[in-house]
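Trainee: okay, structure incoming, though there's no sequence with it:
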């Protein structure tokens, strides 16, 4: 069975700064739920999740951002909600998730409601550094995930642009997964077209199953575009290995017992690509691969975020985007974890 998810299915980004933004975010969620065939009960759950997440931001952090989009999973049709803020954080997370506990003089049911309504729930917070909440809601009971990886990705265009020139894709098959990260040259619609052309190579009936071959195929597909920086990783489940090839300034890292940098060569895919050299690193169950464009600073260190590595890829991507975005270019973060054992998520899925 082969499945593909990618940035061609966009996320909605809702700024939460005023009370009116709560209703606006809820309406965006409702439109997405309608388009994906959610029934009234499931759509109602989504509305409550978005409302509580946005209200929580206003009560405790004054402002923040909510991302709403189709689920980044091959398991079925769903919607992911990420709520990010840079507020005071949560001093006692376990207590705050208990109904009746509040630090804002309210009924104290918001966080508990978010957890109960979501099919999957995760949260990461540090005192003084803000909070990130992740909720996933399926349109129906989810099917088993045959993909073998857990994916989290965020993108944002340069201020003033409607389209993001960065892109990503993950295509799963019985033997592993192909992972793509692209940064179209410049920004705006022409950069977005370059990344879309790169993703199109992955969406063919018989795409390359070798990282270096995929870069060569993408080079041909991008000849009529601005070109792009590009990174491709092939996850081989049987060998527990990651095969990597990159051109340009996509940053890549593998985390398991240690952090290992993935090396790319100079060039622009679609224009002046002189050398493609793949290499291989171990990638056992539980390992994560992080790829991001140069819209994200490379000065991050997961060791400064205790426990974050064990949380959902969506939360890892959100924290890196929140804290290390440069804001002078498009930005994209893609985090892929190989499944195979229970990840140590902070509070786990809803019961």
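Mentor: Thanks, I have it. In this text the structure is predicted, and so the values were computed from the model without any measurement.
Trainee: use CA for all of it now, contacts and neighbours both
Mentor: Noted.
Trainee: quick one, longest helix in the chain?
Mentor: Taking DSSP state H as the criterion, the chain has its longest helix at helix 40-61.
Trainee: that one packs against which elements?
Mentor: Taking 3 or more Cα pairs under 8 Å, 6 or more residues apart in numbering; DSSP states H and E as contact, the helices and strands that helix 40-61 lies on are strand 12-16, helix 19-35, strand 64-70, strand 78-85, helix 110-117, strand 130-138.
Trainee: and these as a markdown table, adding distance to residue 167?
Mentor: Converted to a markdown table, those look like this (distance: least, Cα to Cα, whole Å):
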| stretch | distance to residue 167 |
| --- | --- |
| strand 12-16 | 15 |
| helix 19-35 | 21 |
| strand 64-70 | 15 |
| strand 78-85 | 18 |
| helix 110-117 | 29 |
| strand 130-138 | 21 |
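Trainee: presented hereafter is structure B, for comparison with structure A:
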């Protein structure tokens, strides 16, 4: 069974596929949306499905429960976008989606394809995102094709408006229980702990049980502190500059030394990308696809579409710094240090 923060992935190209998508949407909405909101969700998924059925090759759908009381639906395709709305057979369907969804975003890449994000939450606003954090977070996590469990994982917690912790697990295929355990350990850590201390808690809890690799970030509006057990790929992107977040080989459950911590300054508009294996060139694709101003979750879906290299459990986490830049930050140059073990 897939965890609630993992996307269900499937292709939609026919009427039968649309029916399957609508049924899944209603299942995900059980106990979360009112009758009226479920109707809105059904209209949204039906319209996205109608558009997909008009495209050569259809489209890929990613759906999951979102937030406290919402459902998220992402779609992407590999059909070069039309020159104008008049030439787009799905333009009317997208207008319906935009009218019915609580949140809607779209992105097109010339000569490649389009991607769309639609979220539906309760009209009373109970599940609407609350402003105030210095970080916008977006993630896509999918299991291998045909699998009903996912060994990858991710976690984000905003400890206060100016600080948070994020984690990505590149797990062993099928080892879903271990990944969920790592997420639970991270969630139970005391707010404000360094990434090394969070990794230490994971090491103690998962001792002698090889689980995969993990990366932990401590984030503020001014800096990113990064620690990893193993080679979870990561990078900080500032405009068109990429700074890789490197780590030595290790595994959770087989790591004789506490890893070092990298400290990197970032400012408003910068991004951090963490991802498990199965994807390649994501920082470069992020720049090439001009995703700097795109919703982070939609950006992650675009990267999944264009950066997938093999069939595997796959997780992409994107963090965008939304803090207001200070005068000191505007005058600072990039720098990075490696902290010793504590």
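Mentor: Good, I have the coordinates. Here the structure is a predicted model, which is why all the values come from computation and not from measurement.
Trainee: before we move on, back to that, what angle sits between the longest helix of structure 1 and helix 110-117?
Mentor: Relative orientation of helix 40-61 of structure 1 versus helix 110-117 (axes from the mean of the first three to the mean of the last three Cα atoms, to 10 degrees): 150 degrees.
Trainee: compared with structure 2, how much does helix 40-61 of structure 1 deviate?
Mentor: With mean Cα distance after the TM-score superposition for structure 1, helix 40-61 of structure 1 departs from structure 2 by a mean of 1.2 Å once superposed.
Trainee: what residue of structure 2 matches up with residue 21 of structure 1?
Mentor: Taking TM-score structural alignment, residue 21 of structure 1 has residue 17 as its aligned residue in structure 2.
Trainee: name the helix or strand for the residue most central in space within structure 1, please.
Mentor: In structure 1, the C-alpha nearest the mean C-alpha coordinate belongs to residue 153, at 1.5 Å (Cα atoms, centre = their mean). Using DSSP states H and E, the element containing residue 153 of structure 1 is strand 149-156.
Trainee: so that strand corresponds to what in structure 2?
Mentor: If you align by TM-score structural alignment, strand 149-156 of structure 1 falls on residues 135-142 of structure 2.
Trainee: show residues contacting that stretch.
Mentor: 5-9, 150, 152-153, 156, 221, 295-301, 304, 313-323 (Cα atoms under 8 Å, 6 or more residues apart in numbering).
Trainee: next: stretch 235-251 of structure 2.
Mentor: Contacts to stretch 235-251 of structure 2, defined as Cα under 8 Å, 6+ apart, come from residues 210-214, 226-234, 259, 262, 266, 269-274, 283-284, 287, 292.
Trainee: could you list the buried residues of stretch 97-116 of structure 2?
Mentor: 97-98, 100-102, 104-109, 113-116 (16 or more other Cα atoms under 10 Å).
Trainee: quick one: it aligns where in structure 1?
Mentor: By TM-score structural alignment, stretch 97-116 of structure 2 lines up with residues 114-133 in structure 1.
Trainee: span of the matching stretch from start to end?
Mentor: Terminal residues of stretch 114-133 of structure 1 lie 9 Å apart, using Cα to Cα, to the nearest Å.
Trainee: stretch 269-281 of structure 1 now?
Mentor: Stretch 269-281 of structure 1 has an end-to-end distance of 23 Å (Cα to Cα).
Trainee: how distant is it from the center of its chain?
Mentor: How far stretch 269-281 of structure 1 lies from its chain's middle: 25 Å, per Cα atoms, centre = their mean, to the nearest Å.
Trainee: contact partners of it?
Mentor: Against stretch 269-281 of structure 1 from outside (Cα under 8 Å, 6+ apart): 211-212, 215-216, 218-230, 241-248, 265-267.
Trainee: where does the residue of structure 2 most remote from its centre sit: helix, strand or coil?
Mentor: Most distant residue from the mean C-alpha position of structure 2: residue 86, 32.5 Å away (Cα atoms, centre = their mean). Three-state call for residue 86 of structure 2 (DSSP: H, G, I helix; E, B strand; the rest coil): helix.
Trainee: just to revisit the earlier point, name the residues of the longest helix of structure 1 that come out as buried.
Mentor: The neighbour-count check on helix 40-61 of structure 1 (16+ other Cα under 10 Å) flags 42-43, 45-58, 60-61 as buried.
Trainee: go on, stretch 158-165 of structure 1?
Mentor: Residues of stretch 158-165 of structure 1 classed as buried by neighbour count (16+ other Cα under 10 Å): 158, 163, 164, 165.
Trainee: check stretch 114-125 of structure 2 too.
Mentor: By 16+ other Cα under 10 Å, the buried positions in stretch 114-125 of structure 2 come out as 114, 115, 116, 117, 118, 119, 120, 121, 122.
Trainee: over to stretch 262-278 of structure 1?
Mentor: For stretch 262-278 of structure 1, the neighbour count (16+ other Cα under 10 Å) marks 262, 263, 264, 265, 267, 268, 269, 270, 271, 273, 276, 278 as buried.
Trainee: from these, which two are the most distant?
Mentor: Using Cα to Cα, the buried residues of stretch 262-278 of structure 1 span at most 22.3 Å, a distance reached by 262 and 271.
Trainee: returning to what we had before: closest one to residue 178 of structure 1 among the helices and strands packed on helix 40-61 of structure 1?
Mentor: Closest among the helices and strands packed on helix 40-61 of structure 1, using Cα to Cα: strand 64-70, at 20.0 Å.
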